[in-house]
Each structure stands twice: as C-alpha cells, then as structure tokens.
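Chemist: I'll drop the sequence and a predicted model, then ask my questions.
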Amino acid sequence: MIGLLIVDDHPVVRDGLRGMFAGDGRFAVLGEAADGAEALVVARAVDPDVVLMDLRMPGTDGVTAIRALRDQGFRARVLVLTTYDGDSDVLPAIKAGATGYLLKDTPREELFRAVSAAHRGESVLSPVVAGRLLGELRSPAQDSLSQRELEVLGLIARGCSNKEAAGQLFISEATVKTHLLHAYAKLGVRDRAAAVAAAFERGLLGSRGGHG
C-alpha cells in the first residue's frame, strides 16, 4: 500500500483527493497539509511514500517545499498536482526535485497510475508539461548568451544575490539586473530559477553535480 500526503491550500481539493484515494485499496492517505511549511511537519510525522504537492499556496509555496523535502533527506517522491503549466512553474518544480508534474484535470485512473509510477521512482509528466520541457530542451537560445551573461547566471546558480554577483564581477547591481533581463529574453523565461534551469538543460553552465 502506498502512503500519501496531500498538500493543497483548498480544503475542497484535499477532500476530493482523499475520497478518491481512500476508495482504492492500493493507497492510504496518511496526512494532509495546507501549505509547504505544514507539509514538512506532517511529512516528518507520517513518513509518506508519495507527496501530492500543489504549487501556488499562501505561506510556503510548493517549489520551496519540494526543495526542502529533498535537502532534508525525505524518501518521499513528490508528484506536483496543479492547475499551472507555465514555464515559470514547471521548470523550477522539476529542478527542485519533483518526480512528476500533473495537471488537476488528470483523469482518476491516470492519477492512480502516476502515483504508482512516482512511488517506483519513475518520472511522470502530463503531455502538456512534457511538450513544454522538450520544447525548452530543443529550442536554442534566440541569441547565444554573452560571456558576461553566462558569468552572471553562473553566480546566480551558485546562490549569489544580484548584489553579491555585482561584487564578484566588479560591476553595478543595475548592470547585473540588465544582464539577467537579457538572459531571460534569450532563454524565453521569466525568473531566475527558470533561467538557471534552462541554462543547465542546454549545457550552457556545464552539468549539474551533487544532489541537484
């Protein structure tokens, strides 16, 4: 039996998912949480096999929670279940360590299969999300990134703030922001996490090491 933790800020969604999985003998709903911070507390208490994680929640969001679950050594696989399929949601969630990414309109049997697959450690992506990721991998940067843009992205990837990156490169913080905006445009993304993820995926920053 696969033990589940359901994380969503809408009680109606949690109730619906709990009822759905409770009616199938392959699954047991071990706990629920309304945001990422509560998810970490409940996960420590119930040690789930799979976490069904919403992304946009008040308080601690899903991507932050996914990253914390990974960094704190939880064995649970995380399956994102959300209504959002934009690049700014998909890429950071996958980069943070999500095993799969499904949309909330996924049919019941597909959701059951996805949870079982995630439990086995298999990647599960909704067709829309898979198409986005493949497009992200295949589409070359509209213009190649400049050396300075790559240097800025490399520092951001190592966790530097704009101010810290500016200090290391001996340029102004405003210049760092300008380089980042140019990189976003070339990579077709809207934020730092997605830019770093896209740059790694395209081999612009080398390969990801460690547990990333």
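Modeler: Cool, the structure landed.
Chemist: make it CA atoms for all contacts and neighbour counts henceforth
Modeler: Fine.
Chemist: in this structure, which residue is closest to the centre?
Modeler: The C-alpha lying nearest the average C-alpha coordinate of the chain belongs to Ala93 (Cα atoms, centre = their mean; 0.6 Å).
Chemist: How far does the helix or strand containing it sit from its chain's centre?
Modeler: Element membership for Ala93, per DSSP states H and E: helix 87-96. Computed by Cα atoms, centre = their mean, to the nearest Å, the chain-centroid distance of helix 87-96 equals 4 Å.
Chemist: Please compare the first structure with the one that follows:
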Amino acid sequence: MNDGTIRIVLADDERMVRTALRVILDAEAGLEVVGEAATGAEAVSVVRELRPDVVLMDVRMPEVDGIRATERILATMDDPPRVVVVTTFEHDSYVYEALRAGAAGFLLKRAAAEDLVQAVRLVARSDSLLFPAAVRGLAAEYGKRQAAAPAWVARLTGREADVLRLVAAGLTNAEIARRLAVGPATVKTHVAAVLAKTGARDRTQAVIAAYESGFITPG
C-alpha cells in the first residue's frame, strides 16, 4: 500500500459491474481503483503491471476464468496482491476451487456497499478470514476429504492447533491473542508456523487444508 491507500484492480467481463464497484470504492477514503480488466488474461496482465494490493476477480470470465487467473497471478509475482473472488452464487464449486487456488475470500455480487468496503479493508490487513461460515459450507459441499491425515497434522504443536481452529472460526490475530491470553506477536508467530506446516499461502488456504485433512470437521 502506498501512503496507507489500498490500491484495487477490478476484473469482471461486465462493464456495468466494474463501473458500480468503482463508484462505491472510489468514494471511500483510503481506497483507490487503479485499473480494470474484462477477461482473466487481461486481469493477469493488468495486475502484473499495476501491482495493486487487492484484486476483485469475477470467477467466470471469457478466455481465462477467475480460477486460472488467480493461479497465474499468485504463481508469477513475488509479492502478489490479495485476490477476492466476486460471484453471483455463494455455493459454487468455482468459488471453492478459486479459494483452493489461493483466493483470500469471496464476495457476492448482491452484497451491500458497506460489506464490499469492509471486505476490501479486511482482506488488505491479511489477519482475518472472510465469511468463515460460508467457507465451512463450501468445504462441506466441495471439499476433497483425504483418506488419511497428512503429515503436517501431527507436526502441529498444541498451541498451533488451537490457533488454526480459531483462525477457522474467523477470529483476527487480536481476538485470538485475547482468547489465548498471549501477545499479538506470539499469535502472528503461530499463524506463520501454521501456514508453513500446512503449505498454505494464507489463512483461507490453511483453513481449507484443515477441513480437507479432517483436522476440522464442518459443523
């Protein structure tokens, strides 16, 4: 972020949707839409050029869909932006695959303007999970449950396991620190260890790994 401003790229094949998102976001202090894309391939190019902090990515676009575009962005940039999938349908296998590919969360196109703004600010901070209940529902419906628990489950310390469960519940680092009666720096260290052991890029991927491994059971 430059001078505290969250720089955003909008990727959607509908011009009207991009225009509506731009109007909402540009009206907010500390938020700036710096670029737009109408296809997944164009999104990859624009993001590489402009290096935003957050990308709002339509999951279904021509040429290259939002899933593949997310994968390319995250795989080819040293310091990639946070990608939030924007979709019409909450319970959609495309959304789950986008989260598995590394998207930090998702938003519904019918979301209220204040929810959109809050989600962008939240995901830019990188210390919370967008809509944890919805992620649980997607994991229950589309998660590919592994036959045996992966090795990383046994490598978690007791405190790291506690932290992962609280991350899955949607708590921020500050909330986890209060719950466990430790300092925020300690929580940050535990979260980093969880990401390293699960092989996850961010909290969302770690939570999905937790569900697919059976470490956490939906519901």
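Modeler: Okay, I see it. None of the values given here were measured: they were computed from a predicted structure.
Chemist: Tell me how they score on TM after superposing.
Modeler: For this chain pair, the superposition-based TM-score is 0.63 by TM-score structural alignment, normalised by the length of structure 1; 152 aligned residues with a Cα RMSD of 3.0 Å.
Chemist: give me the stretch of structure 2 that whichever helix or strand comes after the helix holding Ala93 of structure 1 matches.
Modeler: Using DSSP H and E, the helix or strand that follows helix 87-96 of structure 1 in sequence is strand 100-103. The aligned range for strand 100-103 of structure 1 in structure 2 is 105-108, by TM-score structural alignment.
Chemist: ok, now stretch 35-48 of structure 1?
Modeler: Going by TM-score structural alignment: stretch 35-48 of structure 1 matches residues 39-52.
Chemist: which parts of that stretch are buried?
Modeler: Thr39, Gly40, Ala41, Glu42, Ala43, Val44, Val46, Val47, Arg51, Pro52 (16 or more other Cα atoms under 10 Å).
Chemist: Same check on stretch 117-125 of structure 2?
Modeler: Using 16+ other Cα under 10 Å as the test for burial, stretch 117-125 of structure 2 gives Val117, Ala119, Val120, Val123, Ala124.
Chemist: now the strands for structure 2?
Modeler: Under the criterion DSSP state E, strands of structure 2 are mapped to 6-11, 31-37, 54-58, 82-87, 105-108.
Chemist: neighbouring contacts of the first one?
Modeler: Contacts with strand 6-11 of structure 2, where a contact means Cα atoms under 8 Å, 6 or more residues apart in numbering, come from 1, 18, 21-22, 30-40, 43, 46-47, 52-58, 121, 124.
Chemist: What is the neighbour count of Met1 of structure 1?
Modeler: Residues lying near Met1 of structure 1 (other Cα atoms under 10 Å) number 10.
Chemist: just checking, it touches Asp24?
Modeler: No - here Met1 of structure 1 does not reach Asp24: they are 9.9 Å apart, not a contact under Cα atoms under 8 Å.
Chemist: what sits against Ala27 of structure 2?
Modeler: Counting by Cα under 8 Å, 6+ apart, Ala27 of structure 2 has no contacts.
Chemist: Give me the aligned partner of it over in structure 1.
Modeler: By TM-score structural alignment, Ala27 of structure 2 lines up with Gly23.
Chemist: Pretty sure Val46 of structure 1 sits against Val29.
Modeler: No - if you go by Cα under 8 Å, Val46 of structure 1 and Val29 don't touch, sitting 9.9 Å apart.
Chemist: Contact partners for Pro92 of structure 1?
Modeler: By Cα under 8 Å, 6+ apart, the neighbours of Pro92 of structure 1 are Val63, Ala193, Ala194, Ala197.
Chemist: Nearest residue to the second one in space, ignoring adjacent ones along the chain?
Modeler: Ranked by Cα to Cα, 6 or more residues apart in numbering and with sequence neighbours excluded, the top spatial neighbour of Ala193 of structure 1 is Pro92, at 5.8 Å.
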